[in-house]
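[1] The sequence and its predicted three-dimensional model are supplied below.
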Amino acid sequence: MPITVSLTVNGKPASREVEPRTLLVELLRDHLGLTGTHVGCDTSQCGACVIHLNGRSVKSCAVLAVQAEGASVLTIEGLATPDGTLHPMQAAFREHHGLQCGFCTPGMVMSAVDLLKQNPRPSETEVRDWLEGNLCRCTGYQNIIKAVLACAEATAPAASAG
């Protein structure tokens, strides 16, 4: 029996009827047409499906759509400004060649944005640890790490003199 799920996606209200077993990633891709969130493994292992749910990065293949009732969801499509200006993390990935085939990129970017929200000046080790749940099949990790660190450097608040 279908259930109506109402939430805010990329700042806009959305409401759809879904089966109780529908995953959040399926709601986003199949019901709302937001295909930037990828399905890589369907078992919460690869991180291709990372989105922000109420401000925190989560693997949307591990969340039922009904669990997102009333929530705020941000997908990769919602990161850029309405005029198309890339989010600083997206720009850093482009500038530092933090993508190869691009399949893992949306999940990597969404995870990295959450990292910098929580830790604006991470070390390389902290970036690597944070992104441990995001897999890149092309093994582009070095440039991904460079991109995240470059974004952190460009966007972190200035350290106060002491």
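    Received it, and whenever you're ready, just let me know what you need.

[2] CA only for contacts and neighbour counts going forward, please
    Noted.

[3] Within its local environment, how many residues does Ser13 see?
    Wrong residue type there; residue 13 is Pro, not Ser. Look at Pro13: counted by other C-alpha atoms under 10 Å, it has 11 neighbours.

[4] Please compare the first structure with the one that follows:
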Amino acid sequence: APIHDDFEKLKLADSLGFMVELLGADHPLVKQIMEGKTPEVRAAELIEGTKLKDVASRKQLAAGGTRAIEASTDPMIVLARTIDPKARELRKRYENEVTGVERANYSKIARARFETEGTRLYPDATFTLRLSYGAVKSYMENAMIGRRSSSLSFPIICRRVGWRRSPPWT
């Protein structure tokens, strides 16, 4: 797949800028990564200096396994190795303090939402099988036919035949 340097520089500069904004310019990790440069300048250095754009370089690195990655001096690999410990620490903290708490208290949250919102809210998608009895059929909504099921081809067909027509499959 082609790699577009200008686009990659923009994305990386945005991410680096967000890191500086979030952690502050005096944070040790920010100082280590930014090397006293602006996000735009540092992103340009990293993108222009990497060999990872070359497929052969990526294959060689992958073939070398963990040792090759640990020994690599490629600026993007060095960046990833620098960020990785802090990213893992933050991910673990998020899982323990946010998603873990949500998961443990999900039924309480759902109950509280139901008590405050009642039946105005659609039921939570809890990945449980939902069965209903009766005929499966289309329905009318806002003078349009609501489909009884969906498929990937539906948007293509709609572009071809138009939204307002009554499709023969309903």
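    Okay, I see it. Everything numeric in this text was worked out from a predicted model, so none of it was measured.

[5] what's the TM-score for these two chains?
    In this superposition the chains share a TM-score of 0.24, using TM-score structural alignment, normalised by the length of the first structure; 71 aligned residues with a C-alpha RMSD of 5.7 Å.

[6] which residues does Trp128 of the first structure contact?
    Quick fix: residue 128 of the first structure is Arg, not Trp. Taking C-alpha atoms under 8 Å, 6 or more residues apart in numbering, we find Arg128 of the first structure in contact with Ile145.

[7] Make sure it is indeed in a strand.
    No - Arg128 of the first structure sits outside any strand when classified using DSSP: H, G, I helix; E, B strand; the rest coil, being helix.

[8] What residues does Trp130 of the first structure make contact with?
    Trp130 of the first structure is in contact with 111-112, 115, counting by C-alpha under 8 Å, 6+ apart.

[9] could you measure it against Leu24 of the first structure, distance?
    Using C-alpha to C-alpha, to the nearest Å, Trp130 of the first structure is found at 22 Å from Leu24 of the first structure.

[10] Could you do Ala150 of the first structure as well?
    31 Å.

[11] more crowded one of those two?
    Comparing Ala150 of the first structure with Leu24 by other C-alpha under 10 Å, the one with more neighbours is Leu24, at 23 against 18.

[12] how near is that one to Lys59 of the first structure?
    According to C-alpha to C-alpha, Leu24 of the first structure and Lys59 of the first structure sit 9 Å apart.

[13] Ok, Ala147 of the first structure next?
    Ala147 of the first structure sits 21 Å away from Lys59 of the first structure, going by C-alpha to C-alpha.

[14] Then Ser111 of the first structure?
    Counting by C-alpha to C-alpha - Ser111 of the first structure and Lys59 of the first structure are separated by 9 Å.

[15] Which neighbours do these two have in common?
    Common neighbours of Ser111 of the first structure and Lys59 (criterion: C-alpha under 8 Å, 6+ apart): 50-51.

[16] Now do the SS call for His52 of the first structure.
    His52 of the first structure - assigned by three-state DSSP - is strand.

[17] again but with Ile145 of the second structure, I slipped
    With three-state DSSP as the criterion, Ile145 of the second structure reads strand.

[18] Next, count neighbours for it.
    Ile145 of the second structure: 16 neighbours (other C-alpha under 10 Å).

[19] just checking, Phe114 of the second structure is part of a helix?
    Yes - if the criterion is three-state DSSP, then Phe114 of the second structure is within a helix.

[20] With Lys108 of the second structure as the reference, measure out to it.
    With C-alpha to C-alpha as the criterion, Phe114 of the second structure and Lys108 of the second structure are 10 Å apart.

[21] Compare the two and say which is more crowded by neighbours.
    A count of neighbours by other C-alpha under 10 Å puts Phe114 above the other of Phe114 of the second structure and Lys108, at 15 against 12.

[22] Would you mind measuring from that one to Lys59 of the second structure?
    53 Å.

[23] Glu8 of the second structure too?
    Taking C-alpha to C-alpha, one finds Glu8 of the second structure at 20 Å from Lys59 of the second structure.

[24] Neighbour count: the two, which is higher?
    More crowded of Glu8 of the second structure and Lys59, by other C-alpha under 10 Å: Glu8, with 16 against 12.

[25] hang on, that one packs against Glu48?
    No - at 10.0 Å, Glu8 of the second structure does not count as touching Glu48 under the criterion of C-alpha atoms under 8 Å.

[26] Please enumerate the strands of the second structure.
    For the second structure, applying DSSP state E gives strands covering 139-141, 144-146.

[27] wait, which of the ones you listed is closest to Pro85 of the second structure?
    Nearest of these to Pro85 of the second structure, taken as C-alpha to C-alpha: strand 144-146 at 49.8 Å.
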